[in-house]
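Enquirer: Have a look at this fold, sequence not included:
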């Protein structure tokens, strides 16, 4: 059964003065205890510092699979807790990279989201990974094709860790997020 392992929101805004940065990033996310309100712009208490590239209605939430995080833990040789990838939703038991554009998920009893697009890794993400792993990170992350999808919220409500995720509908013939992904 696919389920939600964690709902994450920004822990702290971080300075980010690298090339192309807006001066601050909200990539530092961590799990929230208990039920979390999900509105049209995402998780209550979260921040989207750069809505042009990482926010707005079509990118209200970002989902990343525990199975993909486990792959990166092995590759990087360190634990990567929920929120490390800047995700709002850490999932388990579903291949989020096989999701198709327009696919609709119900999380818990009420919240519904629609898959809109793949995440495109950026230099802010590379700087967040840090250290020796930063070098070539955008290409490495892209080449692994473990991107995770952005989601639009279509029914608001509350969700929490442990909630079941159900694929409510999947448009026939629609491309997967990996089909439409274009590496930077």
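Expert: In hand now; what should we look at? Everything numeric in this text was worked out from a predicted model, so none of it was measured.
Enquirer: CA atoms for contacts and neighbours, from now on please.
Expert: Will do.
Enquirer: Scan this protein for its longest helix.
Expert: Criterion DSSP state H: the longest helix present in the chain is helix 66-76.
Enquirer: Could you list the buried residues of that one?
Expert: 66, 67, 68, 69, 72 (16 or more other CA atoms under 10 Å).
Enquirer: repeat for stretch 141-161
Expert: The neighbour-count check on stretch 141-161 (16+ other CA under 10 Å) flags 141-142, 146-153, 155-161 as buried.
Enquirer: now do stretch 122-140
Expert: Neighbour-count burial for stretch 122-140, counted by 16+ other CA under 10 Å, picks out 122, 123, 124, 125, 126, 127, 128, 129, 134, 137, 138.
Enquirer: Now find how far off-centre stretch 35-52 is within its chain.
Expert: Offset of stretch 35-52 from its chain centre (CA atoms, centre = their mean, to the nearest Å): 12 Å.
Enquirer: re earlier: sort out for me which of the buried residues of stretch 122-140 are in strands.
Expert: Per DSSP state E, strands hold no members of these.
Enquirer: Just give me the closest of those residues to residue 165.
Expert: Checking the buried residues of stretch 122-140 against residue 165 with CA to CA, the nearest one is residue 125 at 26.7 Å.
Enquirer: close enough to count as contact, the closest one and residue 27?
Expert: Yes - the pair residue 125 / residue 27 is scored as a contact, 7.5 Å apart, by CA atoms under 8 Å.
Enquirer: which residues are common contacts for these two?
Expert: Common neighbours of residue 125 and residue 27, using CA atoms under 8 Å, 6 or more residues apart in numbering, are residue 85.
Enquirer: Contact partners for the residue positioned nearest the centre of the chain?
Expert: The centroid of the chain falls nearest to residue 62 when counting by CA atoms, centre = their mean (2.7 Å). Going by CA under 8 Å, 6+ apart, residue 62 touches 86, 87, 88, 89, 119, 148, 149, 150, 151.
Enquirer: May I see the residues you listed organised as CSV, with distance to residue 18 and secondary structure added?
Expert: What follows is these, written out as CSV (distance: CA to CA, whole Å; DSSP: H, G, I helix; E, B strand; the rest coil):
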residue, distance to residue 18, secondary structure
86, 17, coil
87, 21, coil
88, 24, coil
89, 27, strand
119, 20, coil
148, 24, coil
149, 25, strand
150, 24, strand
151, 27, strand
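Enquirer: before we go on, here's another structure to hold up against the first:
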């Protein structure tokens, strides 16, 4: 039985000054909003992507983080971490975000359909906002990174909506596996899945493929 649900929908509360960042401000300060909330191809209505150099755009329209991972960090950091703390748009329960398979599709509420695209890569802005020593290193080592989502079908969502898996690709590579331990075999598996039309990879993957192959001393 599918028991996954949406705990909160979050969007930018205010732009924060980030003079060390690429554009001088950050939209990482997300807070829950009352629904229903429309979700477009570029994300939650009223949200902002301050910089699209390293994130954003249609392939990273939404960022989802699971309550299980948030609970882990609550124990580690010994403080409350309400929805939006990680800059996420969606705080979810009962469905994995780090162990979601690349290309997996979900239906949220009555009509929104989304597709898992990639892991979240922590940045210096995230560390500054969290105000935790060595946060990027700790977040990376824990591997509880959550996932970005592409909007396949627009719609409106509210906290409490059910989340249903519509499709899970056969290749089986999760965003957490790709983030923490990508191998040459994983590269070939994803290339085969893309060639077979099972998934549609965002262009950045091919840059990452080259890096993985180079580290292994293989040609790409």
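Expert: Yep, that arrived. Since we're looking at a predicted model, the values are computed, not measured.
Enquirer: that older thread, how about the buried residues of helix 66-76 of structure 1 in a markdown table, adding distance to residue 43 of structure 1?
Expert: Formatted as a markdown table, the buried residues of helix 66-76 of structure 1 follow (distance: CA to CA, whole Å):
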| residue | distance to residue 43 of structure 1 |
| --- | --- |
| 66 | 19 |
| 67 | 22 |
| 68 | 22 |
| 69 | 21 |
| 72 | 25 |
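Enquirer: residues contacting residue 128 of structure 1?
Expert: Shown in contact with residue 128 of structure 1 (CA under 8 Å, 6+ apart): 27, 134.
Enquirer: I meant to write residue 135 of structure 2 there.
Expert: residue 127.
Enquirer: What degree of burial does the nearest residue to residue 43 of structure 1 once chain neighbours are set aside show, as a neighbour count?
Expert: Nearest residue to residue 43 of structure 1, sequence neighbours excluded (CA to CA, 6 or more residues apart in numbering): residue 37, at 6.0 Å. Using other CA atoms under 10 Å, residue 37 of structure 1 has 16 neighbouring residues.
Enquirer: now residue 43 of structure 2
Expert: Using other CA under 10 Å, the number of residues around residue 43 of structure 2 comes to 25.
Enquirer: So what does residue 177 of structure 2 match up with in structure 1?
Expert: Using TM-score structural alignment, the partner of residue 177 of structure 2 in structure 1 is residue 179.
Enquirer: what secondary structure does that match sit in?
Expert: Three-state assignment for residue 179 of structure 1 (DSSP: H, G, I helix; E, B strand; the rest coil): helix.
Enquirer: Give me the distance between it and residue 68 of structure 1.
Expert: Distance, residue 179 of structure 1 to residue 68 of structure 1, using CA to CA, to the nearest Å: 18 Å.
Enquirer: Then residue 150 of structure 1?
Expert: To residue 68 of structure 1, residue 150 of structure 1 is 15 Å away according to CA to CA.
Enquirer: now do residue 92 of structure 1
Expert: Taking CA to CA as the measure, residue 92 of structure 1 falls 9 Å from residue 68 of structure 1.
Enquirer: With residue 164 of structure 1 instead?
Expert: In terms of CA to CA, residue 164 of structure 1 sits 19 Å off from residue 68 of structure 1.
Enquirer: now residue 9 of structure 1
Expert: Counting by CA to CA, the separation of residue 9 of structure 1 from residue 68 of structure 1 is 19 Å.
Enquirer: check contacts around residue 138 of structure 2.
Expert: Contacts for residue 138 of structure 2 (CA under 8 Å, 6+ apart) come out as none.
Enquirer: Wasn't it part of a helix?
Expert: Yes - assessed with three-state DSSP, residue 138 of structure 2 lies in a helix.
Enquirer: what does it align to in structure 1?
Expert: So, by TM-score structural alignment, residue 138 of structure 2 is matched to residue 140.
Enquirer: now residue 86 of structure 1, nearest residue through space, not along the chain?
Expert: Nearest to residue 86 of structure 1 is residue 27, by CA to CA, 6+ apart, at 4.6 Å.
Enquirer: Counting neighbours, what do you get for that neighbour?
Expert: With other CA under 10 Å as criterion, residue 27 of structure 1 counts 25.
Enquirer: quick revisit: what's the distance between the match of residue 138 of structure 2 and residue 1 of structure 1?
Expert: 30 Å.
Enquirer: now residue 100 of structure 2: how far from residue 25 of structure 2?
Expert: As defined by CA to CA, residue 100 of structure 2 lies at a distance of 30 Å from residue 25 of structure 2.
Enquirer: Where does residue 161 of structure 1 sit, in terms of helix or strand?
Expert: Using DSSP states H and E, residue 161 of structure 1 falls within no helix or strand.
Enquirer: cool, and residue 92 of structure 2?
Expert: strand 90-93.
Enquirer: Name the surrounding residues that touch that strand.
Expert: Contacts for strand 90-93 of structure 2 (CA under 8 Å, 6+ apart): 4-10, 62-68, 83-84.
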